[in-house]
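K.L.:
Build the 3D model from these lines:
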Amino acid sequence: MSRLRDFAIEAPWGLQRWRQFERLTADLEQGGVLWPLKGQPQTLERTTVTVDLRKEWASHAPFGAGRRRSEFEPGRVALEAADGTLLEELRDPRRSFAGHTLQTPWTELQLAYFAGCAMWAYLNTPFLLAWPGVETEEIEPWRTGEGLWRRLAVRFPAEIATHCAVQTLYFDAEGLLKRHDYDVEIAGNAPGAHLVDDYVDVSGIRFPTKRRIFARQPDGSFSEEPLVVSIDLSNIRLS
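P.N.:
Got it, this is the predicted structure:
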């Protein structure tokens, strides 16, 4: 356990405050080249995402046309009607991505898995660092035009479904998350540099509302073209 880990958890106003809530909901607008590449250009272009703060669960509603909604857990992903009627489901969904590359199209259930897995982790970070089995180590800092960003190498246990087992988080002098690096295993281990910005205060906790993901190069650099994924959050609420 590193001092940076503790600093990062407290910077958005603390783990004790976070644990007063059970769910987070936000309006979501997404863009970038990934969605059409995967054959899902508009399914989650504008939607509302809800994530659980105490277990790995997420839902997007609406999920495409027909007032459907998704339900994600590590071992199961499903699509439901607005009244909760099960429309289709996939058990052990991560196995369905075997052999995928970045260009392999996704089914709607695979999209629901990816989006649920990703947004649950994004919206629970940095508090996810306090989960049982999550290991952290501070590594050498990264120099930017804004000064040095301290970096944390994070290893996730197998029971947490996430992009990959080892990821890197970058924090500014205030302890706020500024960048998140990972390889997307279910998309051919595509390397991403995920930048976060535009923090707002929600119920006493600071959240980034602007996320931009680019293709990461082996030296850690990235180009802003193409924009792989854009995520803009608004109307964030905790309950």
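
K.L.:
Please count neighbours and contacts with C-alpha atoms only from this point.
P.N.:
OK.

K.L.:
By residue count, tell me the biggest strand in the protein.
P.N.:
Using DSSP state E, we find that the single longest strand of the chain is strand 190-202.

K.L.:
distance of Val196 from Leu90?
P.N.:
31 Å (C-alpha to C-alpha, to the nearest Å).

K.L.:
Can you name every helix or strand that the longest helix seen in the chain contacts?
P.N.:
Secondary structure of the chain per DSSP state H: the longest helix is helix 108-124. The elements that helix 108-124 packs onto, with contact taken as 3 or more C-alpha pairs under 8 Å, 6 or more residues apart in numbering; DSSP states H and E, are strand 46-52, strand 58-61, strand 69-73, strand 76-80.

K.L.:
Please identify the next secondary structure element, helix or strand, after the last one.
P.N.:
Scanning forward in sequence from strand 76-80 by DSSP states H and E, the next helix or strand is strand 86-91.

K.L.:
could you give the angle of that following strand to strand 69-73?
P.N.:
20 degrees (axes from the mean of the first three to the mean of the last three C-alpha atoms, to 10 degrees).

K.L.:
So Pro191 sits against Thr168, correct?
P.N.:
No. Contact between Pro191 and Thr168 fails when scored by C-alpha atoms under 8 Å: they sit 11.6 Å apart.

K.L.:
Identify the contacts common to those two.
P.N.:
Jointly contacting Pro191 and Thr168 under the rule C-alpha atoms under 8 Å, 6 or more residues apart in numbering are 181-182.

K.L.:
now the other sequence, so there's something to compare against:
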Amino acid sequence: MHVPDGFLNLPTSIATGVVAAGAIAVALRRSRSEFVDDRKAPMVGIVATLIFAAQMINFPVGAGTSGHLMGGALAAVLVGPATGLLCISVVLIVQAFLFADGGITALGTNITLIGVVTVLVGWGVFRALMLLLPGRRWSVAVASAVGAFVSVPAAAAVFVLLFAIGGAVPVPLDAVMAAMVGWHAVIGLGEAVITGLIVSAVLATRPDLVYGARFERPARVRSAAEVRA
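P.N.:
Next comes the predicted model:
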């Protein structure tokens, strides 16, 4: 979903740049409350590296657009939504300036779509499901997978909205919508599987490093009277 230069007009690119800058400023403040244990520093680096590698694998989906894994929900669950957004933003900046993956003028758009939207939607779905599910360890993995699945087509839908407002290339809107939302729903399935597997693996070895695990609720211990009853 890396948007290239010139795909959206200048006013739309500036507007998304303002949104991205504001989101990063908020994330910088809130990440302090998420990153309170120095033992979690390596996890931040690992998450950023993993997302960087996953996003570098791009494939065309039609209408001049491409698709790839995003990692917003994964980052939010592993290191927290604010820190996760910062990880993705750094990855996108490095990709844009060093690998020409995504346009420089579209950097704000890419951070807004791949970072802000996927993190907010993925984390929101995760938290909602953790309130509904039993709150066991498996619930963390399931909720993260569902959050990942929903976040990908959500970001694609926001891109279609931005293109409808400020598209600067002669591509029919219905073609962009079909290519982006349709294919990214399929990509979302893959992202859900990968996210669930990674979160499950980390939970099995170092649950203390998973930010989302703090919402796990221990099973209630039955009293002796309840057992006799």
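
K.L.:
Any idea what the TM-score comes out to?
P.N.:
Once superposed, the chains reach a TM-score of 0.33 (TM-score structural alignment, normalised by the length of the second structure), with 125 aligned residues with a C-alpha RMSD of 5.5 Å.

K.L.:
quick one: what helix or strand has Ser66 of the second structure in it?
P.N.:
Using DSSP H and E, Ser66 of the second structure falls in strand 65-67.

K.L.:
helices or strands up against that strand?
P.N.:
strand 59-62, helix 183-205.

K.L.:
For that strand, list every residue counted as buried.
P.N.:
65-67 (16 or more other C-alpha atoms under 10 Å).

K.L.:
Same check on stretch 195-202 of the second structure?
P.N.:
Buried-residue list, stretch 195-202 of the second structure, by 16+ other C-alpha under 10 Å: 195-200.

K.L.:
re earlier: show me which residues of the longest strand of the first structure are buried.
P.N.:
In strand 190-202 of the first structure, counting by 16+ other C-alpha under 10 Å, buried: 191-196.

K.L.:
swap in stretch 27-36 of the first structure?
P.N.:
Under 16+ other C-alpha under 10 Å, the buried positions of stretch 27-36 of the first structure are 27-28, 30-32, 34-35.

K.L.:
can you tell me which of these are in helices?
P.N.:
34-35.

K.L.:
I'd like to know which of the buried residues of stretch 27-36 of the first structure are part of strands.
P.N.:
Those of those lying in strands (DSSP E): 27-28, 30-31.

K.L.:
can you redo those residues as TSV with distance to Ala112 of the first structure?
P.N.:
Shown next, in TSV, are those (distance: C-alpha to C-alpha, whole Å):
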residue	distance to Ala112 of the first structure
Asp27	16
Leu28	14
Gln30	14
Gly31	16
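
K.L.:
ok, back up a step: tell me the angle of the longest helix of the first structure relative to strand 190-202?
P.N.:
Using the same axes, to 10 degrees: helix 108-124 of the first structure against strand 190-202 is 50 degrees.

K.L.:
for the very next helix or strand once past helix 108-124 of the first structure, packing partners?
P.N.:
Remark: after helix 108-124 of the first structure, the chain's next helix or strand is strand 135-144, criterion DSSP H and E. For strand 135-144 of the first structure, the packing partners by 3+ C-alpha pairs under 8 Å, 6+ apart come out as helix 3-10, strand 147-155.

K.L.:
Okay, buried residues for the last one please.
P.N.:
Applying a neighbour-count criterion of 16+ other C-alpha under 10 Å, the buried positions in strand 147-155 of the first structure are 149-155.

K.L.:
In JSON lines: those residues, plus distance to Trp18 of the first structure.
P.N.:
What follows is the buried residues of strand 147-155 of the first structure, written out as JSON lines (distance: C-alpha to C-alpha, whole Å):
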{"residue": "Trp149", "distance to Trp18 of the first structure": "24"}
{"residue": "Arg150", "distance to Trp18 of the first structure": "23"}
{"residue": "Arg151", "distance to Trp18 of the first structure": "22"}
{"residue": "Leu152", "distance to Trp18 of the first structure": "21"}
{"residue": "Ala153", "distance to Trp18 of the first structure": "22"}
{"residue": "Val154", "distance to Trp18 of the first structure": "20"}
{"residue": "Arg155", "distance to Trp18 of the first structure": "22"}
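
K.L.:
now, among the residues you listed, which is nearest to Glu138 of the first structure?
P.N.:
Lowest distance from Glu138 of the first structure to the buried residues of strand 147-155 of the first structure (C-alpha to C-alpha) belongs to Leu152, with 4.5 Å.
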